[in-house]
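S.K.: Sharing a model that was predicted from the sequence below.
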Amino acid sequence: MTDSASAVSAPPNSSTVRVSDRFVTYVHHVCESNQARAALRRGLGLPVERCTYMHRYLVPWLRDHDDQHHADVRRAYYAVASLIAARPRSARDTTPDQSGSESWYARPNLGTSLGQAVTKGVLKENSAESALHLMARQSSDAIHPGLPALVRQLLAGGITIDWAVLLEDLAWWNRSRDRIATRWLEHYFRTASGTTETTAPFDSAEENDR
């Protein structure tokens, strides 16, 4: 892939695939270029205003899909793009699943990934729980700088991350922090304990707000 204008054009719209999933697919495509991947990686943990090298690749996409009223949304897009670009080589072969066979709230969130990390010995139980409880008390501005190290540890340990779910959770964090944090904690404890039920009483309300 080259860094031509066609390389940064947005994918066609699809009524059957969430915008977040389409964005993740787009970033995977862009990251086929070493130059583009390096540019996106330079934004790790940074606010959008300091991500000057990322604009070339994300502005053409976000002009049609971003929520212009919320800076949180734009930062979430930039953060997830940089996290995808910074994946270790062992994790670059994974491709996003957009089959739609699984309901949105059954898909793994960050709590699920941390639970998997505990069961596989990638993280200690107290470390994973401490990270979740700390994030539950923080604003997105405090969470973003710490995500690269946490995500890198998960990916290096062979733990997969559903980037589209992470994107939407980060975008909504400051408006629905308690609800999202509760969902992360519920999925963490279900996964770490081997319980697979994924029903959550407030998920449908949050989904209706999106």
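M.R.: Alright, I've got the coordinates. Just so it is clear, the structure is predicted and the values come from calculations on it, not from any experiment.
S.K.: Only C-alpha atoms from now on, for both contacts and neighbour counts.
M.R.: Will do.
S.K.: wait, what's in contact with the spatially most central residue of the chain?
M.R.: With distances taken as Cα atoms, centre = their mean, residue 166 lies nearest the centre of the chain, 2.9 Å away. Residue 166 makes contact with 80, 109, 110 under the criterion Cα atoms under 8 Å, 6 or more residues apart in numbering.
S.K.: Against residue 75, how distant is it?
M.R.: Residue 166 sits 12 Å away from residue 75, going by Cα to Cα, to the nearest Å.
S.K.: next one: residue 144
M.R.: As judged by Cα to Cα, residue 144 and residue 75 stand 9 Å apart.
S.K.: which one of those two has more residues nearby?
M.R.: Ranked by neighbour count (other Cα atoms under 10 Å), residue 144 and residue 75 place residue 75 first, with 23 against 19.
S.K.: residues in contact with that one?
M.R.: Counting by Cα under 8 Å, 6+ apart, residue 75 makes contact with 47, 48, 171.
S.K.: With residue 146 instead?
M.R.: Residue 146 makes contacts with residue 45, as judged by Cα under 8 Å, 6+ apart.
S.K.: Assign it to helix, strand or coil.
M.R.: helix (DSSP: H, G, I helix; E, B strand; the rest coil).
S.K.: what's the neighbour count on residue 122?
M.R.: Burial of residue 122 is recorded as 19 neighbouring residues (other Cα under 10 Å).
S.K.: Let me know the secondary structure of residue 43.
M.R.: For residue 43, the reduced secondary structure class is coil; criterion used: three-state DSSP.
S.K.: alright, now check it against this:
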Amino acid sequence: MSVTTHSPTSAQADPQAAKPTEGTLTGQQPPPRDFELVRYDEFADRVRKLCQESAGVQSALRAGLGKPVTEVPARMHAALLRPGLIHENPDQPGYPDKERAYYAVAALIAARPRAQRIAETPHAPESGAEADTPGAAPGPAVDAAGSAFHPRGTSLGESFADAVGRRSPDDLKSGAAESRLHLLVRQDLDGVHRMLPGVFRWLGSSGVTPDYACLLRDLTAWHYRRDTVTTRWLQAFYRSLRRQEAAVEQRPAAPST
């Protein structure tokens, strides 16, 4: 299966133009995900399921965190390729970048905090073996691939803003997050892969569940469309912050005593 890239439409350039899926709040069926994200949602869902079923698989995938494909242990290759999780054609142009993206996202999913794993599968027993991440709050429940995210993808920029709001919702102290995001979007492909594990540890400690499918799509395009991807991340970050600030401004004043 090959990854097809398209020029971003105005909605893709601004995923926040689509409001969060109300189905996740009301019990209604959420709008369908963009066709480009469906294959990536399926990959993320299968990785989650394998991690839930086997602590050994989870450990094997987590062992590749932050490593290039040529340096991951043999057991990670087995965990990804024997079940047929990656269907890309090795003979197609750009395959190494796509392969690296799949490996990186699988490792990030396997390394996510226990609280996040429980929130994603509220009715399933957790079989992973690692300890809880101190201070991690549960993220949004995800009981089907992509159900907690925008139909066209929830970019990493919005996840950054969500983390800011969860850490300091009243004064929205975004300076450190903003600096981290600015550094991230300036990276080449090697640099962004090096930074992602630390970024995701920070998001996890903030109780934020990222859109792994959206990240996978963005990483596969990083080498050729970095400017488009990073612009989308930055716009989503600032628009989301502005919405949070507006919500704070609209709060009724506390009654005086």
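M.R.: Good, I have the coordinates. Everything numeric here is computed off the predicted structure, so don't read it as measured data.
S.K.: Could you get me the TM-score between them?
M.R.: Remark: TM-score between the superposed chains equals 0.77 [TM-score structural alignment, normalised by the length of the first structure]; 179 aligned residues with a Cα RMSD of 2.4 Å.
S.K.: Adding neighbour count and distance to residue 56 of the first structure, write the contacts of residue 166 of the first structure out as JSON lines.
M.R.: Written out in JSON lines, the entries for the contacts of residue 166 of the first structure read as follows (neighbours: other Cα atoms under 10 Å; distance: Cα to Cα, whole Å):
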{"residue": "80", "neighbour count": "27", "distance to residue 56 of the first structure": "16"}
{"residue": "109", "neighbour count": "26", "distance to residue 56 of the first structure": "29"}
{"residue": "110", "neighbour count": "23", "distance to residue 56 of the first structure": "28"}
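S.K.: hmm, back to that, aligned counterpart of the residue nearest to the centre of the first structure in the second structure, please.
M.R.: With TM-score structural alignment as the criterion, the equivalent of residue 166 of the first structure in the second structure is residue 215.
S.K.: if I look at its match, how far off is residue 106 of the second structure?
M.R.: Using Cα to Cα, which is the criterion applied here, residue 215 of the second structure is 11 Å from residue 106 of the second structure.
S.K.: burial of residue 85 of the first structure, as a residue count?
M.R.: 25.
S.K.: which ones are touching the aligned residue in the second structure for it?
M.R.: Residue 85 of the first structure maps onto residue 110 of the second structure when the alignment is built from TM-score structural alignment. Taking Cα under 8 Å, 6+ apart as the definition of contact, the neighbours of residue 110 of the second structure are 47, 48, 51, 58, 59, 61, 62.
S.K.: so the helix or strand hosting the fourth one matches what in the first structure?
M.R.: So the one you mean is residue 58 of the second structure. Secondary structure assignment for residue 58 of the second structure, by DSSP states H and E: helix 55-62. With TM-score structural alignment applied, helix 55-62 of the second structure matches the range 34-41 in the first structure.
S.K.: Next, the mean deviation of the matching stretch compared to the second structure.
M.R.: Once superposed with the second structure, the aligned residues differ from stretch 34-41 of the first structure by a mean of 0.4 Å; criterion: mean Cα distance after the TM-score superposition for the first structure.
S.K.: so how far is that stretch off the chain centroid?
M.R.: 18 Å (Cα atoms, centre = their mean, to the nearest Å).
S.K.: buried residues in it?
M.R.: Within stretch 34-41 of the first structure, the residues scored as buried using 16 or more other Cα atoms under 10 Å are 36, 37, 38, 39, 40, 41.
S.K.: Looking at these, which is nearest residue 67 of the first structure?
M.R.: The shortest gap between residue 67 of the first structure and any of the buried residues of stretch 34-41 of the first structure belongs to residue 40, at 20.5 Å (Cα to Cα).
S.K.: That closest one touches residue 56, doesn't it?
M.R.: No. Under the criterion of Cα atoms under 8 Å, residue 40 of the first structure lies out of contact with residue 56, with a separation of 9.5 Å.
S.K.: all helices of the first structure, in order?
M.R.: Secondary structure of the first structure (DSSP state H): helices located at 19-30, 34-41, 55-65, 71-85, 110-119, 125-136, 140-156, 163-193, 203-209.
S.K.: Of all the ones you listed, which one comes closest to residue 96 of the first structure?
M.R.: Distances from residue 96 of the first structure to each of these were compared using Cα to Cα; the minimum, 6.4 Å, belongs to helix 19-30.
S.K.: That closest one vs the second structure, mean deviation?
M.R.: Helix 19-30 of the first structure versus its aligned partner: 0.7 Å mean (mean Cα distance after the TM-score superposition for the first structure).
S.K.: Find the one among the helices of the first structure with the highest mean neighbour count.
M.R.: Comparing the helices of the first structure by mean neighbour count (mean count of other Cα atoms under 10 Å), helix 110-119 comes out on top with a mean of 25.
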